[in-house]
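A.B. asks: sequence and computational prediction follow.
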Amino acid sequence: RLRKKERLVRERSRQILEAAAKVFARKGFHQATMKEIAEEADIAPGTIYLYFKNKKDLLVNIPRLVTEPLLEEMQELGEGVFSEDALKQLVRRHLNRALEHVEIFKVLFSSLSLMDEKTKEEYLRRTPLYLAGEVEKRLRQGIEMGLFRPLDPTIAARAFLGMIFIFFLSQEIMPGKLIAPLDYDQVVDEVVSIFFHGILKRQSREG
């Protein structure tokens, strides 16, 4: 369990990031000011700098609002290999959390072109690559235990997250749900099934 001081730091950081996400979504990254973010968070402007260096630091840390709770949920599942049902449950939680914070992802996508290479690298390291690393670790364990066939766990982990991500991107960031809406429960079931079993038809025992 987190100690009281660590918990307070995390809560204040989250408060600031939530305020930054709202202001960035409302005004855009470049037009937003630290003063406006402080007002949204109901804190003194100088308080922000105790937790974050500048606006870019806020931007690359905003995904923590989604990823930190998800990683905590992954840890609650234990260190073992994912079962098919456990992975479905985890992905559903992740999608539900992402849907609650669609504005955050809109801010990030609209700001990617404004980031320099170092900022993009930091964003990738802290968010999608970190999540992929957690999935990769479970896959590697499964391969070592003989549960999964030999494959590159890094590629497999990123491919899996990519399948989920493209559905979210097309449905929520682009107008996919207006053109061809999809049921997320069905998406999760199909993607996890493809990931575990592939798309080739299984031959019958008699065959």
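C.D. replies: Thanks, I have it.
A.B. asks: switch to C-alpha atoms for all contacts and neighbour counts from now on
C.D. replies: Noted.
A.B. asks: all helices of the protein, in order?
C.D. replies: Using DSSP state H, the helices of the chain run over residues 4-27, 34-41, 45-48, 55-61, 64-76, 84-100, 102-111, 117-126, 128-144, 153-168, 176-179, 184-197.
A.B. asks: Throw the ones you listed into a markdown table and include mean neighbour count, thanks.
C.D. replies: A markdown table is the format used below for the helices of the chain (neighbours: other Cα atoms under 10 Å):
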| stretch | mean neighbour count |
| --- | --- |
| helix 4-27 | 17 |
| helix 34-41 | 18 |
| helix 45-48 | 15 |
| helix 55-61 | 19 |
| helix 64-76 | 16 |
| helix 84-100 | 16 |
| helix 102-111 | 18 |
| helix 117-126 | 14 |
| helix 128-144 | 18 |
| helix 153-168 | 16 |
| helix 176-179 | 12 |
| helix 184-197 | 15 |
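A.B. asks: distance to R205 added to those helices, as a markdown table?
C.D. replies: As requested, the helices of the chain are arranged in a markdown table below (distance: least, Cα to Cα, whole Å):
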| stretch | distance to R205 |
| --- | --- |
| helix 4-27 | 54 |
| helix 34-41 | 62 |
| helix 45-48 | 64 |
| helix 55-61 | 52 |
| helix 64-76 | 36 |
| helix 84-100 | 23 |
| helix 102-111 | 46 |
| helix 117-126 | 45 |
| helix 128-144 | 25 |
| helix 153-168 | 28 |
| helix 176-179 | 41 |
| helix 184-197 | 16 |
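A.B. asks: also this one, for the comparison:
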Amino acid sequence: MAGLRAKQKADKTRRILDAAATLFRREGYDSARIEAIAEMAEVSVGTLYNYYQNKGDILVATVAMEVTEVLEGGARIVANPPLDVAEALRTLIAQYYDHSLVYLSKEMWRAAMAISIQQPETPLSRRYTDLDGQLSAQVVRLVETLQARGVVHAGVDARAIGEVFFNNLNMMFIEFCKVDAMPLGELKARVEAQHAPIARLISTVKIV
């Protein structure tokens, strides 16, 4: 019975998040109504409020769903990365960026970022920060894996370099979200160009 309740809860949660993502995209985060989300998800408004206190909760939960899937895909890459620093970074970052607009629009990302900055002590903001921390840790693990396989110099501080890579890709993603007209391909190209010199410096394999 407990297993059935858990399955029903997971199903309702997913329906709510899918409905919210659809309406946030269609109507805009500010304009979308809780009642409309509940109706599309085929749950009562009361049930929705049992799961989430407000739209901000729903938005951050959608971010969490997105990041969870990204981390799962990233884990497979980190477990068996290309044995070239630049290519490994490009592959992992492409996994992040390609998935970033599956559930969320740029406008939704901006709203989530604003919540995390404007309300830094709230559970919503702490959750957002924790998700960033998990992504950063995964980039660090990529550098550590490459180092363990002899592709990155042994003397390199894998944690520091991994955090540098993440901080840059994250800041560039923020800039991408600010500009509705910027295509994903441009974001990838700019980040790859910025990471390439560092990748060459830390790599044990010198490309002529």
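C.D. replies: On my side now, so go ahead. The structure presented is a predicted model; accordingly, all values stated were derived computationally and were not measured.
A.B. asks: hang on, the earlier thing: closest to S204 of the first structure out of the helices of the first structure?
C.D. replies: Across those, the minimum distance to S204 of the first structure, taken as Cα to Cα, is reached by helix 184-197, at 14.8 Å.
A.B. asks: which strands and helices sit next to that closest one?
C.D. replies: Other helices and strands packing on helix 184-197 of the first structure, by 3 or more Cα pairs under 8 Å, 6 or more residues apart in numbering; DSSP states H and E, are helix 84-100, helix 153-168.
A.B. asks: to L147 of the first structure, which of those helices lies closest?
C.D. replies: Closest approach to L147 of the first structure among these (Cα to Cα): helix 84-100, 12.2 Å.
A.B. asks: contact partners of that closest one?
C.D. replies: Under the contact criterion Cα atoms under 8 Å, 6 or more residues apart in numbering, helix 84-100 of the first structure has outside partners V66, L70, E73, M74, L77, F168, D185, V188, D189, V192, S193, F196.
A.B. asks: using TSV, lay out the residues you listed together with distance to V135 of the first structure.
C.D. replies: Listed next are the contacts of helix 84-100 of the first structure as TSV, based on distance: Cα to Cα, whole Å:
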residue	distance to V135 of the first structure
V66	16
L70	12
E73	13
M74	9
L77	12
F168	18
D185	20
V188	16
D189	17
V192	13
S193	16
F196	13
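A.B. asks: can you tell me which of the residues you listed is closest to A156 of the first structure?
C.D. replies: When the contacts of helix 84-100 of the first structure are ranked by distance to A156 of the first structure (Cα to Cα), F196 comes first, at 10.8 Å.
A.B. asks: got the helices and strands packed on helix 184-197 of the first structure as CSV, with distance to S204 of the first structure columns?
C.D. replies: Compiled in CSV, those are given as follows (distance: least, Cα to Cα, whole Å):
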stretch, distance to S204 of the first structure
helix 84-100, 22
helix 153-168, 27
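A.B. asks: out of those, which is closest to R140 of the first structure?
C.D. replies: Taking those one by one with Cα to Cα, helix 153-168 is closest: 5.9 Å.
A.B. asks: so where is that closest one in the second structure?
C.D. replies: Under TM-score structural alignment, the alignment places helix 153-168 of the first structure onto residues 158-173 of the second structure.
A.B. asks: what's the mean gap between that stretch and the aligned bit of the first structure?
C.D. replies: Once superposed with the first structure, the aligned residues differ from stretch 158-173 of the second structure by a mean of 2.3 Å; criterion: mean Cα distance after the TM-score superposition for the first structure.
A.B. asks: which position in the second structure pairs with S110 of the first structure?
C.D. replies: Correspondence of S110 of the first structure to the second structure, assessed by TM-score structural alignment: A114.
A.B. asks: which residues touch its match?
C.D. replies: Applying Cα under 8 Å, 6+ apart, one finds that A114 of the second structure lies in contact with no residue.
A.B. asks: distance of it relative to M108 of the second structure?
C.D. replies: Using Cα to Cα, to the nearest Å, we find A114 of the second structure at a distance of 10 Å from M108 of the second structure.
A.B. asks: please apply the same query to Q147 of the second structure.
C.D. replies: Applying Cα to Cα, one obtains 37 Å for the distance of Q147 of the second structure from M108 of the second structure.
A.B. asks: I34 of the second structure too?
C.D. replies: Counting by Cα to Cα, the separation of I34 of the second structure from M108 of the second structure is 15 Å.
A.B. asks: repeat that for T47 of the second structure.
C.D. replies: Plainly put, T47 of the second structure is 23 Å away from M108 of the second structure if you go by Cα to Cα.
A.B. asks: same thing with I16 of the second structure?
C.D. replies: 16 Å.
A.B. asks: cool, and A86 of the second structure?
C.D. replies: Counting by Cα to Cα, the gap from A86 of the second structure to M108 of the second structure is 30 Å.
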